[in-house]
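Novice: Okay, here's the prediction I keep looking at, along with the sequence it came from:
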Amino acid sequence: MATPRPSVLIAHVYNEAYLLPWWIRHHVGMFDEGVIIDYASTDGSMDIVRKLAPHWKIMSSQHQAFDAMLCDQEVMAIERTYDNRWKMVLNVTEFLCVRDMKSWLASLEQHGWEAYGIRTAIMVDAISAESPDLDPDQPLVSQRHHGYFEEQHLIELQPFFSRCRIIHRMEDGAYCMFGRHVSTHRTYIHPAGALLKFCLYSPMNAAFLNRKLQIGDRVSAQDLKHNSNIHHRLDLNGHQRRYSAEARKSSNLMHYREYADVMGDWRERSLARTLTGARYPAAPGVMWHESGDAPSYSTMTLLQAILQQPSYIFKIGLEHWARTQLDRDITDLPAAVTLAFAVLMYQLPHLSSQASLSRVREAYARLHRTALAHPRHAPLWWMLALLLDQLDQPEDAQAMRALAVQLCPEVFSQKPSHELVYWEASN
């Protein structure tokens, strides 16, 4: 297999002395180059970078406060200074896991897509099980395995959000709408052989909570005005409540083939299967309940996947899900919109455009009743407009498109393109 083009990793950092040693040791051998954007750290974080990755570049951020949109713009400006590279932007809570980085990148080049969205495991320590002490000299990713896949559940406080991260080979990431988790480039969702571990509440200890608590004071006035990044502004009690909610979704991910194939060696996988009787899924990319029930998808993950790369969805799983939803009174707005997209994109058996139109109209009415007039809801209005265009309902489509423009004019008043303002769903 041909040698892939070089790779560069970019991250923005503020006082990350606790996680940074694990994070750098994990990634320094994977990427050819690294860029750390320093938000005026005061805890020795940059000394850690200089010691563990002396060839990486450290740059001071142009901004004192953390502002989601300005952060994305700064990151893309740096990306544009690197030609002919694979480029990825991560937070220090995010660990890219692959067996062999060079071989994996070579396979991506052979596959030929501009960008790839990496499957994400949301790492949350279990409450019931007492977690073993962490060894600072061992990889963090090999010491914690409890969590859930983003397809299985929505993240608390982030119902319109996906943790999917993009690796791409373009001038910049063209990140839009959902921050750096979505790109306007042609993106293949969940390529095989890679996993992103996002440490939401793992390791759950005092040091990890302290790093979360410090960020709230750095959120920009603009983000505060739009009630953005609410998860950064929780106090200790708020984090404890959120952790309790997230931990209820968490289980040992070594029981799932998608995780174990990347994270475990063969002995670990055989032992896990022997001790637990876990049945690994037969089809890559689909999470099955151990009871043998239907695939479990979150509606927003489905919707995002349909919009970005329809072939990602396994048709049999989607058909089962759509049938189930059609037979019940859908009270979840994203579910109604997703079902409509599923019908239109796949022309599923036993489902019709008329049924889809009915669900769209239900969603339309619900939007009016609940007065969802916040910028974060603009994408739903825009998607409904696209649906109604396809269903030949131009007047309703125009009404929905107008509200999307009203709620978020910097994005939706112009044609979707590479030049879109970089917009986060939580704005």
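Specialist: It's in. Computed from a prediction, not measured in an experiment: that's the story for all the values here.
Novice: Please make it C-alpha for all contacts and neighbour counts, starting now.
Specialist: Fine.
Novice: Quick check: Leu134 touching Gln143?
Specialist: Yes: using C-alpha atoms under 8 Å, Leu134 is in contact with Gln143, at 7.0 Å.
Novice: Sticking with Glu130, tell me its helix or strand.
Specialist: In the assignment (DSSP states H and E), Glu130 maps to no helix and no strand.
Novice: residues near it, how many?
Specialist: Residues near Glu130, counting by other C-alpha atoms under 10 Å, number 8.
Novice: Relative to Ser251, how far out is it?
Specialist: Look at Glu130 and Ser251: by C-alpha to C-alpha, to the nearest Å, they are 13 Å apart.
Novice: okay, now the one to match up with it:
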Amino acid sequence: MRTVITHFYNEAYLLPWWLDHHAAIFDHGILIDYGSDDGSDDGSDDGSVDICRQMVPHWQVVRSRNLQFESIAVDFEVMQYEANLPGWKIALTTTEFLCGANLPMLEQAIEQNGLQGAYLEWAQMVDPFPDVEPVASVPLVRQKHHGFIPEPTHIGHGRLYHRASIGAYLPGRHQSHLPHIAQANGSGTIFWYAYSPWNDQTLRRKLQIKSQIPENDQKAGFGFQHLRDSQKMNEDRMALLGRTTDLSHLI
């Protein structure tokens, strides 16, 4: 069995694309809700939970045990679910889309080499055409496929695809204590939609996250990318445009 795990908080904009994309790749999914708005307090209704239940009714939607995005607690919660899963596992955020994956080939290579898992490479997505709004009826990766692949030494948003009982992650799940893991070169790329699509919906979802990060994590530098204001985010995106190219060949 192949399982993808994600956690979300008010992700109604990206979730339909994310769920449709990954439901075609994985047998099972565990979707951890970090208290998305349900209309009980101020009349707002994000609808993230309903989207999950409607689009992938055979997957598992659960309410997080944590009240905030405390990095280590998030990682432990992911691993608690992993421990009860047979087969192959990967933990992604709703900004991360696994593209061009040949999972049977990767699994065979991992098994033949006596490994527990492998890290998939990643690309940081940066939108050079913010005036072109993506439409809901077309896969996001087919509409917004510009970005760049960082240097191999940059850990960033690569993710571990593994068959161990748990991923034994360091904070953020970009590294692992597991022995016998390797790089999965050429077996798939994680498209991390950090600055794409670049529109008001993306800015709103990025700005909301910092309210969910506890003070201790902020002091420790965990989740620092979520603490910037909109001006800083715009400046960062502009600085990355020069590195951006069409990555549609990786889809």
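Specialist: On my side now, so go ahead. Keep in mind the model is a prediction, meaning the values are calculated, not measured.
Novice: coming back round to it: list residues touching both of Glu130 and Ser251 of the first structure?
Specialist: Shared contacts of Glu130 of the first structure and Ser251 (C-alpha atoms under 8 Å, 6 or more residues apart in numbering): none.
Novice: Now do the contacts for the residue mapped onto Arg159 of the second structure from the first structure.
Specialist: Aligning on TM-score structural alignment places Arg159 of the second structure opposite Arg165 in the first structure. Neighbouring residues of Arg165 of the first structure by C-alpha under 8 Å, 6+ apart: Met88, Val89, Leu90, Gly117, Ile118, Arg119, Thr120, Arg180, His181, Val182, Leu196.
Novice: now, which of those sits nearest Ala336 of the first structure?
Specialist: Nearest to Ala336 of the first structure among these is Val182, at 21.7 Å by C-alpha to C-alpha.
Novice: what's the counterpart of the closest one in the second structure?
Specialist: Checking TM-score structural alignment: Val182 of the first structure goes with Gln175.
Novice: Its match reaches His157, doesn't it?
Specialist: No: in this structure, Gln175 of the second structure is not within contact of His157 by C-alpha under 8 Å, at 9.5 Å.
Novice: quick check: longest helix of the first structure.
Specialist: Using DSSP state H, we find that the single longest helix of the first structure is helix 353-370.
Novice: What is the burial count for Ala24 of the second structure?
Specialist: If you count neighbours by other C-alpha under 10 Å, Ala24 of the second structure ends up with 8.
Novice: That one matches what in the first structure?
Specialist: If you follow Ala24 of the second structure across to the first structure using TM-score structural alignment, you land on Gly29.
Novice: so Tyr243 of the first structure is in which element?
Specialist: Secondary structure from DSSP H and E places Tyr243 of the first structure in helix 236-247.
Novice: Name the next helix or strand downstream of that helix, please.
Specialist: The helix or strand immediately downstream of helix 236-247 of the first structure is strand 251-252, counting by DSSP H and E.
Novice: how many neighbours does Val61 of the second structure have?
Specialist: Quick note: Val61 of the second structure (other C-alpha under 10 Å) scores 19 neighbours.
Novice: That one pairs with which position in the first structure?
Specialist: Val61 of the second structure maps onto Ile58 of the first structure when the alignment is built from TM-score structural alignment.
Novice: Give me the secondary structure label for the nearest residue to that match once chain neighbours are set aside.
Specialist: Computed as C-alpha to C-alpha, 6 or more residues apart in numbering, the closest residue to Ile58 of the first structure that is not its neighbour in sequence is Ile36, at 4.8 Å. Here Ile36 of the first structure is recorded as strand under DSSP: H, G, I helix; E, B strand; the rest coil.
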